[in-house]
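In: below are the sequence and a predicted model; questions follow.
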Amino acid sequence: MEAWNYANLWESVAAAAPDRPALIQGPRVVRYGEFDRRANALARRMLDAGVSHQSKVGAYLYNAPEYLETYFAAFKAGLAPFNINYRYGGEELTYLLDNADAEVVVFHASFAATADKVRGNLPKVKLWLAVPEAGHPIPDWAEDYEAIASAGADKVVAPWGRSGDDILMMYTGGTTGMPKGVMWRQEDLFKSLGGGANLLLGLGPLETVAEAGERVKAVVASGAPQAVTMAVAPLMHATAQYISLGALNSGTAVAVLPSRKFDAVELFDEVDRLGVSSLIIVGLAFAAPMLETLDANPGRWKLSSLLRIVSSGTMWSAENKQGLLKHMPQVTLMDSLGSSEAPGLAGSMANAAAPAQTAKFAVGANAAVFTEDGRRVQPGSGERGLLAVGGHTPIGYYKDEEKSAKTFRVFEGQRYSVPGDWATVEADGTITLLGRGSQVINTGGEKVFPEEVEEALKRFPGVRDAAVVGVPDARFGERICAVVDFVGDKAPTLPEIAAHVKSILADYKAPRELVLARVERAPNGKLDYRSVKEMALKSLAAPAT
């Protein structure tokens, strides 16, 4: 049987429906046949550069069709693609490319100045491919990506062939340390993400690679409209990337926004223009301005094509979900709890008939909660434990055996991925997410997870976003500081905020410091707690005016 390799799957779809849109950005449409031929040409150029089996290919790109073309080319050539945070500066970029042993780097031409500063420290890179952009010339040390891709080529298979063992690497954000490359066998990633199942089409997992094309042929023959998934979040983030990979398995078109800065008006314009059926976001960084825009423009958009919004990677408040559902009652909101190394930990679905709850999830099919010493947490016990997911899991972290041993552990004779999320198990078997242990605040011997306080803060009227950090305290070791992004005429006071939190959580979890400031999040929706803490400390130390 043909290997569970994404190149094989997408080639099957391209052969079945070559004229169907595969990738969309604004007026640009790349159809499946073109997607296949462009990736062939890129794969051939990478092989000609002298790479070897499983050489690493970095995608230093904004959201664009070229992102998924780069991955397709790498899969075809038996190479291992990996994501690069496009916000990284020189030192961060050098570290990442060196750590990954990158041999090919595909980058938007506007990143040429940054790439030029670091390339002298990266002797392993054999090929730099620059994606053209208006006003940004292709540097003489790089090759023109578009000139290569647009020429197209017939099917490319490397001398070493393709395998389900071929790797995709997903680098984590590094907000609590240097980025780590999560190594996924393609077969394991494919199966952990449902094995080609499609909820919108009511289809179960694929039995063979060929069936991917057969299913698409059946959909085309039926006359049903093509599904369109829009990656609103960056493709460098696991949520958007993993779901987009799966969407292409079913012949879905993957769209990205025309602009590089998120604009909710543009988003809703594109939903109506393209008939988008699914959106991929990351929590309130996207959902908050979406709701504000809908509230400010009632009835401006139809949005009738939209059936689901998927989020993962950060908490998404129940209040925001309920607000969105008032505008789009036909939509199902899917809040997935997972990470780069552990998709499918748990999930929550909300629709007009089933109200949402913040941080309350149903445990995934292969997931459980264990204490640090390996005991399974019993429902209703009130005991805290670590979320773990078994089944198809990553190999480990690239070149980091120590971190791999801490994250990939054996409980009850089974290997689990344990990324560090703490939770309790309720009497009904659902879990309540507490947060990531690396950010826990120890105040007077009590452990407080920032995420649960943040979610309480977001329920205060006028709070657009919030972050919680621990700041030094002579008596308690740390005290809780709330950084609140407030919109409105009358800003809240610390006593008001503290009383609000106490009405929801235990008293010791209430903030004892308050900083009113914009809460900055990365493009993937996540907080850099170190930067937030530095900002809070500076603000608290500044003299009152």
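Out: Structure received.
In: all contacts plus neighbour counts: C-alpha atoms, from now on.
Out: Noted.
In: K406 in helix, strand or coil?
Out: When classified by DSSP: H, G, I helix; E, B strand; the rest coil, K406 comes out as helix.
In: tell me how many other residues surround it.
Out: K406 is flanked by 12 other residues according to other Cα atoms under 10 Å.
In: excluding sequence neighbours, find me the nearest residue to it.
Out: Nearest residue to K406, sequence neighbours excluded (Cα to Cα, 6 or more residues apart in numbering): V418, at 8.0 Å.
In: number of residues surrounding that neighbour?
Out: V418: 26 neighbours (other Cα under 10 Å).
In: next one: D154
Out: 12.
In: cool, and V501?
Out: 25.
In: got the contact list for it?
Out: 453, 456-457, 507, 509-511 (Cα atoms under 8 Å, 6 or more residues apart in numbering).
In: can we see that at 7 Å?
Out: 456-457, 510 (Cα atoms under 7 Å, 6 or more residues apart in numbering).
In: separation between the residue nearest to K406 and S438?
Out: 13 Å (Cα to Cα, to the nearest Å).
In: cool, K502 as well?
Out: Taking Cα to Cα as the measure, K502 falls 24 Å from S438.
In: so between those two, which is more surrounded?
Out: Taking neighbours as other Cα under 10 Å, K502 and S438 compare with K502 leading, 17 against 10.
In: quickly find the element holding the residue nearest the centre of the chain.
Out: For the chain, the residue nearest the mean C-alpha position is T239 (2.7 Å; Cα atoms, centre = their mean). In this assignment (DSSP states H and E), T239 forms part of helix 238-249.
In: one more structure, for comparison:
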Amino acid sequence: MNNSIFEQGLPKTQANHVPLSPLTFIERSASIYPDYPAVVHGDVRRSWSETWTRCRRLASALEKRGIKPGETVAAMLPNVPAMFEAHFGVPLAGCVLNTLNIRLDAEAIAYMLEHGEAQVVLVDPEFADVVEEAVSQLAIKPLVIDVDDALFEGEVRHIGGLEYEALLAEGDPDYAYRLPEDEWQAISLNYTSGTTGKPKGVVYHHRGAYLNAVSNILEWAMPHHPIYLWTLPMFHCNGWCFPWTIAANAGTSVCLRRVDPRKIMALIADEGVTHFSGAPIVLNGLVNLPDEDKRDFDHPVKVTTAGAAPPASVISGVEKMGIEVTHVYGLTEVYGPVTVCAWREAWDELPMEERAKIKSRQGVRYHMLEALCVADPNTLEPVPKDGETVGEILMRGNNVMKGYLKNEAATEQALEGGWYHTGDLAVWHADGYIEIKDRSKDIIISGGENISTIEVENAIYSHPAVEEAAVVAKPDEKWGETPCAFVKLKVGYGEVTEADIIAHCREHLARFKVPKTVIFSELPKTSTGKIQKFVLREEARKS
């Protein structure tokens, strides 16, 4: 124990040491900016004061219904105001929010509700059938709350005994809400995709949510009162913690039920949207909009895009539209993005294509991530910063998950050696910026040579006829594996053949990296816009 003079007679007290929680952000914004806009959804316009009151009513109503601190409240909702409110109202009652992937089937939803022991589930009418079937499979039934939405265009069918607005009416607007006694307490539960087995429940704590929310502001140099468009699903890593970020900055959440490039362009122009986030597929949709659907806007607009590097052609296409791209990277286990391609002024002088290539790097750690390295996953020895040696991306910090719910073995494996093991393979450049080469499960080993699917995809994307591309390993008797490309072509471009794509790749890649097979098709995607390579790998095996 440290017995220095600075540790004597200077204890932690309530006056100088409090648990960090993003719930304090909404309290502050509602008190300082009560009349500022908080939520926009069609004709719905709510201030921070109104939103704060609704969140406290939700927390109070949950408590009155017998939901206890530490219990789970699930939400099967698109990006509607109730989903935003749940990020505050549920933890204000001391409960844990489980945002469910709205594209999953009843079997997967039933597993998550049972595994997470959900006591309540909020349901949008669009997903009534799926949730009803899921709940029917449960021995212990949660309280089902129907959440109506005027912008839902289908038939409204209630499956619970109570509608959301009626639930709020039960709550006390002056509810004495709970802040956590310990910042290590869980604030939310997020399930992984489960493509290689049962989904794992990733548990977030208040401290990590607080820090990642603040980091979003720092990395993006986000000004006060941003207007944020919800192109990113709020169920995905709690919307990368942006509900709490927007509350911290007293911004405006512009809700969007479904990603539609035309609607996105309209909202940017009509609502003055300044920021939005999404997978590369969202950017690709904007770039490929017909000219008649594009809109002019004269205010600054910024977008963060996450995951594997967007093709340079997509980044440059979006920036030509007047939207500044920031590339970030992260995983569910680290609250969403925790690295950023931090920009340097010297790069402003480079040609657009060169700038886009740099922006496709995953970059350096967020302010709030303690450490980031590329290393041998077994020895934990960092790889040389030569831009060539491949290693695994490892992370450490306060914004790494508590662990996997009810899965100690998986938790220990993921956090082995004092690092979170991402499973992503990357190189480390001399300037300290990392660049992903592949997922460890996606790398193609052909004749003993490692082939980065991302590198092959970038070559394919540079063909002017290509709208989307994905490359996976195809079993081969001679080489073990060879690259197999799945390609979606732009509408109206003209005839493009397998031979054309292969010839184009030969101009840009070493011969052993060129796809041996090209399949033209629609590409299956997750609800967050990521291409489902496990589906394509199965198709490649059969082709």
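Out: Noted; the coordinates are in hand. If you're wondering where the values come from, they're calculated on a predicted model, not measured in any experiment.
In: coming back round to it: which residue is the nearest non-sequential neighbour of the residue nearest to the centre of the first structure?
Out: In space, and not counting its chain neighbours, T239 of the first structure is closest to S312: 6.0 Å by Cα to Cα, 6+ apart.
In: what does the one you found correspond to in the second structure?
Out: With TM-score structural alignment as the criterion, the equivalent of S312 of the first structure in the second structure is A306.
In: mind listing what that match touches?
Out: So A306 of the second structure contacts 278-279, 327-329 (Cα under 7 Å, 6+ apart).
In: turn the residues you listed into TSV, including secondary structure, neighbour count and distance to K437 of the second structure.
Out: Formatted as TSV, the contacts of A306 of the second structure follow (DSSP: H, G, I helix; E, B strand; the rest coil; neighbours: other Cα atoms under 10 Å; distance: Cα to Cα, whole Å):
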residue	secondary structure	neighbour count	distance to K437 of the second structure
G278	strand	21	20
A279	coil	20	17
H327	strand	29	15
V328	strand	28	15
Y329	strand	23	13
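In: nearest to F84 of the second structure, of those residues?
Out: Distance to F84 of the second structure across the contacts of A306 of the second structure (Cα to Cα) is lowest for G278, with 17.1 Å.
In: related to what we said a few turns ago, how much does the helix holding T239 of the first structure stray from the second structure?
Out: With mean Cα distance after the TM-score superposition for the first structure, helix 238-249 of the first structure departs from the second structure by a mean of 2.7 Å once superposed.
In: quick one: contacts of that helix?
Out: Residues outside helix 238-249 of the first structure that contact it (Cα under 7 Å, 6+ apart): 9-10, 13, 196, 212, 231, 233-235, 254, 280, 312, 340.
In: likewise stretch 535-543 of the second structure?
Out: Taking Cα under 7 Å, 6+ apart as the rule, stretch 535-543 of the second structure contacts 472-475, 484.
In: of the residues you listed - the most surrounded one?
Out: Most surrounded of the contacts of stretch 535-543 of the second structure: other Cα under 10 Å gives V472, at 30 neighbours.
In: the equivalent of that residue over in the first structure: what's it in contact with?
Out: Applying TM-score structural alignment, one finds that V472 of the second structure aligns to V469 in the first structure. V469 of the first structure is in contact with 450, 480-482, 533, counting by Cα under 7 Å, 6+ apart.
In: what about 6 Å?
Out: V469 of the first structure is in contact with 481, 533, counting by Cα atoms under 6 Å, 6 or more residues apart in numbering.
In: just confirm it is within a strand.
Out: Yes. Using three-state DSSP, the assignment for V469 of the first structure is a strand.
In: distance check, it against L540 of the first structure.
Out: 13 Å.
In: how close does Y95 of the first structure sit to P298 of the first structure?
Out: Plainly put, Y95 of the first structure is 47 Å away from P298 of the first structure if you go by Cα to Cα.
In: which of those two has more neighbours?
Out: When Y95 of the first structure and P298 are compared on other Cα under 10 Å, the one with more neighbours turns out to be Y95, at 17 against 9.
In: tell me the secondary structure at the more buried one.
Out: From three-state DSSP, the assignment for Y95 of the first structure is helix.
In: thinking the residue nearest to K406 of the first structure is in contact with A405, fair?
Out: No. Shown here, V418 of the first structure and A405 do not form a contact pair, counting by Cα atoms under 6 Å, at 10.1 Å.
In: L325 of the first structure matches what in the second structure?
Out: Match for L325 of the first structure (TM-score structural alignment): E319.
In: that match: neighbour count?
Out: Per other Cα under 10 Å, the neighbour tally for E319 of the second structure reads 18.
In: alright, that wraps it up for me.
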